[in-house]
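1. The following comprises the amino acid sequence and a computationally predicted model.
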Amino acid sequence: MIFQIPDILSPDELTQIHTTLADAEFVEGKLTAGWYAKQVKHNQQLGKRESQPLKRLVQTAIARHPLFQTAVRPKTVHSLLVSRYDAGMSYGRHTDNALMGGDSFWRSDVSFTLFLNSPSDYEGGELVIEGADQEQSYKLEAGSMIVYPSSTLHRVDPVKEGTRLVVVGWVQSLVRDVGNREILFDLETVRRSYFAKEGKSPEFDLLSKSIANLLRKWAE
């Protein structure tokens, strides 16, 4: 399931991030790429020490957002990177590593890209996600996020002019299977809609029971 979340960051949070990045030191992006992805990864990343406060800010924003929590069912949000693409930089076609975190071995079930600056600030630099018979490009407003399965093939097209700033990250979900997550999300959407119209009822209770029991069956 691929979906967008607009304005996951507030204007004040975006201002705080840009103030931090104004004088920040970026390093070679290949340092965090898998052995074959190093051949196609051409970007820069914020140094580990400087990125820690920004990572905490983003994780707080994710934790408070109901759509992310309901659709993704996060167990662990991990491996966040603050990335910069200047003119000529790109990230070629690849799929994300299945396991990340070194000895921790977190799974990458869900990936996300959080855009930090306006699409008018740079030319090119679209995130392109491949499907079975087509591909879709994404270039969102600052503070907005695209969420997609980590199993997809995707790329970042070359930046032709300006600078592209993003935070990328991964999630190990409580529910490993993407199809099961979508079933739970659809049921939860119906449950909330029903409650808004009808309130608590025997039907609402039965639907709540079914969602809880599916979680017991599928959660890891």
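-> It's in.
2. Going by C-alpha atoms from here, please, whenever you check contacts or count neighbours.
-> Noted.
3. Which residue ranges of the chain form helices?
-> 11-22, 48-63, 66-72, 178-198, 202-218 (DSSP state H).
4. Give me the buried positions along the shortest one.
-> By neighbour count with 16 or more other CA atoms under 10 Å, helix 66-72 contains the buried residues 67, 68, 70, 71, 72.
5. do the same with stretch 204-212
-> Per 16+ other CA under 10 Å, stretch 204-212 contains these buried residues: 204, 207, 211.
6. wouldn't the last one be in contact with residue 186 here?
-> No. With contacts counted by CA atoms under 8 Å, residue 211 stays clear of residue 186, the gap being 10.1 Å.
7. picking that back up, so which of the helices of the chain is the most surrounded?
-> Most buried of those, by mean neighbour count (mean count of other CA atoms under 10 Å): helix 66-72, with a mean of 18.
8. helices or strands next to that one in the packing?
-> Helices and strands touching helix 66-72, by 3 or more CA pairs under 8 Å, 6 or more residues apart in numbering; DSSP states H and E, are helix 48-63, helix 178-198.
9. how about 7 Å then?
-> helix 178-198 (3 or more CA pairs under 7 Å, 6 or more residues apart in numbering; DSSP states H and E).
10. The helix it packs on relative to helix 202-218, how many degrees between them?
-> Orientation of helix 178-198 against helix 202-218 (axes from the mean of the first three to the mean of the last three CA atoms, to 10 degrees) gives an angle of 160 degrees.
11. What is the nearest of the buried residues of helix 66-72 to residue 154?
-> Nearest to residue 154, judged by CA to CA, of the buried residues of helix 66-72 is residue 72 at 19.2 Å.
12. how near is that closest one to residue 79?
-> Residue 72 sits at a distance of 16 Å from residue 79 (criterion: CA to CA, to the nearest Å).
13. swap in residue 114?
-> 14 Å.
14. ok, now which ones touch residue 9?
-> 61, 143 (CA atoms under 7 Å, 6 or more residues apart in numbering).
15. now do residue 217
-> Residues near residue 217 by CA under 7 Å, 6+ apart: none.
16. Next, work out how far apart it and residue 184 are.
-> Counting by CA to CA, the separation of residue 217 from residue 184 is 12 Å.
17. Next: residue 97.
-> 25 Å.
18. and the comparison structure, right after this:
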Amino acid sequence: MMLAIPAVLSHEEVRAFRQDLRDASWRDGRATAGPVAERVKANQQLADDDPVAAQLGSLILERLARNERFLAGALPLKVLPPRFNRYAGGGVYGDHVDAAVFSVPGSPHRLRSDLSATLFLSEPDDYDGGELVIDGEFGPTCIKLPAGHMALYSARTVHRVTTVTRGERLAAFFWIESMVRETERREMLLELDDAIRALRVDTPDHPSVVRLTGLYHNLLRSWSQT
């Protein structure tokens, strides 16, 4: 599943983010990669305890807490504080799979990575290359979204970021532990939620609205791990 979530950040917020990130303390991104990923990773990141990252990450989490599409698609139980990366001058990240478990910085807690998220902070025309490519059952999916839009996808997939040959690609990235662990069940719940929303718009008083809503919550009750 790949879900594009539009307008997580406004145009004004994106501009402010880029301004704050322009003078940030970027570090070699390989410092956070495992022994396999570090061989194919060539980008820059902010440290987990960087104050700029903490401030901007908090704003992203605030926006996501009110984003109905994100809540419906991810069914989040835990969200790792967002991190930030930069690709420029040949920056690239080859084929890799995200770690299964992450430690939450500054706490004893851990998070299972069911979903990965990339929030684009650069406009597509501002850089060449830099596509997020996700391998799936029917071949690769190439993603290059407008600034402020976010891609949500399974953390189990092999994925990569193609070489940036012009300009600069800025993004926030993070992981989500879902209340519903299985991808197929999350997809079914999202499809059912979409159908209920459409029915409520077309015929809000139809008795099936209540029955389908009850079915949705009973499935969530049966499948959730909280």
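-> Nice, I can see it. In this text, all values refer to a predicted model and were calculated from it rather than measured experimentally.
19. about what we covered before: settle it for me: which of residue 114 and residue 79 of the first structure has more neighbours?
-> Legend: neighbour count by other CA atoms under 10 Å for residue 114 of the first structure and residue 79, higher for residue 114 (26 against 15).
20. Just want the most central residue of the second structure.
-> Taking CA atoms, centre = their mean as the criterion, residue 117 is the residue nearest the geometric centre of the second structure, at 1.2 Å.
21. Residue 171 is in contact with that residue, correct?
-> No. With contact defined as CA atoms under 7 Å, residue 117 of the second structure does not count as touching residue 171 (10.0 Å).
22. picking that back up, which residues do residue 211 and residue 186 of the first structure both contact?
-> Counting by CA under 7 Å, 6+ apart, residue 211 of the first structure and residue 186 have no shared contacts at all.
23. counterpart of residue 162 of the first structure in the second structure?
-> Using TM-score structural alignment, the equivalent of residue 162 of the first structure in the second structure is residue 167.
24. same thing with residue 98 of the first structure?
-> Under the alignment (TM-score structural alignment), residue 98 of the first structure maps onto residue 100 of the second structure.
25. who's in contact with its match?
-> Counting by CA under 7 Å, 6+ apart, the residues that residue 100 of the second structure touches are 112, 113.
26. let's go with 8 Å and repeat that
-> Neighbouring residues of residue 100 of the second structure by CA atoms under 8 Å, 6 or more residues apart in numbering: 112, 113, 114, 155.
27. quick check, nearest of those residues to residue 55 of the second structure?
-> Ranked by distance to residue 55 of the second structure (CA to CA), the contacts of residue 100 of the second structure are led by residue 113 at 22.6 Å.
28. Aligned counterpart of that closest one in the first structure, please.
-> Alignment note (TM-score structural alignment): residue 113 of the second structure maps to residue 108 of the first structure.
29. what about its match, how many residues close to it?
-> 25.
30. how much space is there between it and residue 189 of the first structure?
-> Distance, residue 108 of the first structure to residue 189 of the first structure, by CA to CA: 25 Å.
31. Map residue 137 of the second structure onto the first structure.
-> Counting by TM-score structural alignment, residue 137 of the second structure corresponds to residue 132 in the first structure.
32. whoops, residue 151 of the second structure was the one
-> Using TM-score structural alignment, the equivalent of residue 151 of the second structure in the first structure is residue 146.
33. Report the spatially closest residue to that match, excluding sequence-adjacent ones.
-> For residue 146 of the first structure, ignoring the flanking residues on the chain, the nearest one in space by CA to CA, 6 or more residues apart in numbering is residue 4 at 4.5 Å.
34. residue contacts, residue 155 of the second structure?
-> Contacts here follow CA under 8 Å, 6+ apart; on that basis residue 155 of the second structure touches 97, 98, 100, 113, 114, 115, 116, 175.
35. tell me the contacts of the fourth one?
-> Put plainly, it is residue 113 of the second structure. By CA under 8 Å, 6+ apart, residue 113 of the second structure lies in contact with 98, 99, 100, 101, 102, 155, 175, 176, 177.
36. hmm, 6 Å instead?
-> 100, 101, 175, 176, 177 (CA atoms under 6 Å, 6 or more residues apart in numbering).
37. How much space separates the residue nearest to residue 152 of the first structure when sequence neighbours are not counted from residue 151 of the first structure?
-> Of all residues not flanking residue 152 of the first structure in the chain, residue 95 sits nearest, at 6.0 Å (CA to CA, 6+ apart). Residue 95 of the first structure sits 6 Å away from residue 151 of the first structure, going by CA to CA.
38. And residue 101 of the first structure, by the same measure?
-> Residue 101 of the first structure sits 17 Å away from residue 151 of the first structure, going by CA to CA.
39. Most neighbours out of the contacts of residue 155 of the second structure, which is it?
-> Neighbour count (other CA under 10 Å) singles out residue 175 as the most crowded of the contacts of residue 155 of the second structure, with 29 neighbours.
40. Give the aligned equivalent of residue 77 of the second structure in the first structure.
-> Using TM-score structural alignment, the partner of residue 77 of the second structure in the first structure is residue 75.
41. hang on, the earlier thing: what's the burial count for the residue nearest to residue 146 of the first structure?
-> Number of residues near residue 4 of the first structure (other CA under 10 Å) recorded here: 18.
42. And the longest strand along the second structure against the first structure, how far off on average?
-> Counting by DSSP state E, the longest strand found in the second structure is strand 166-178. Strand 166-178 of the second structure, aligned to the first structure and superposed, deviates on average by 0.7 Å (mean CA distance after the TM-score superposition for the first structure).
43. Sweet, I'm off.
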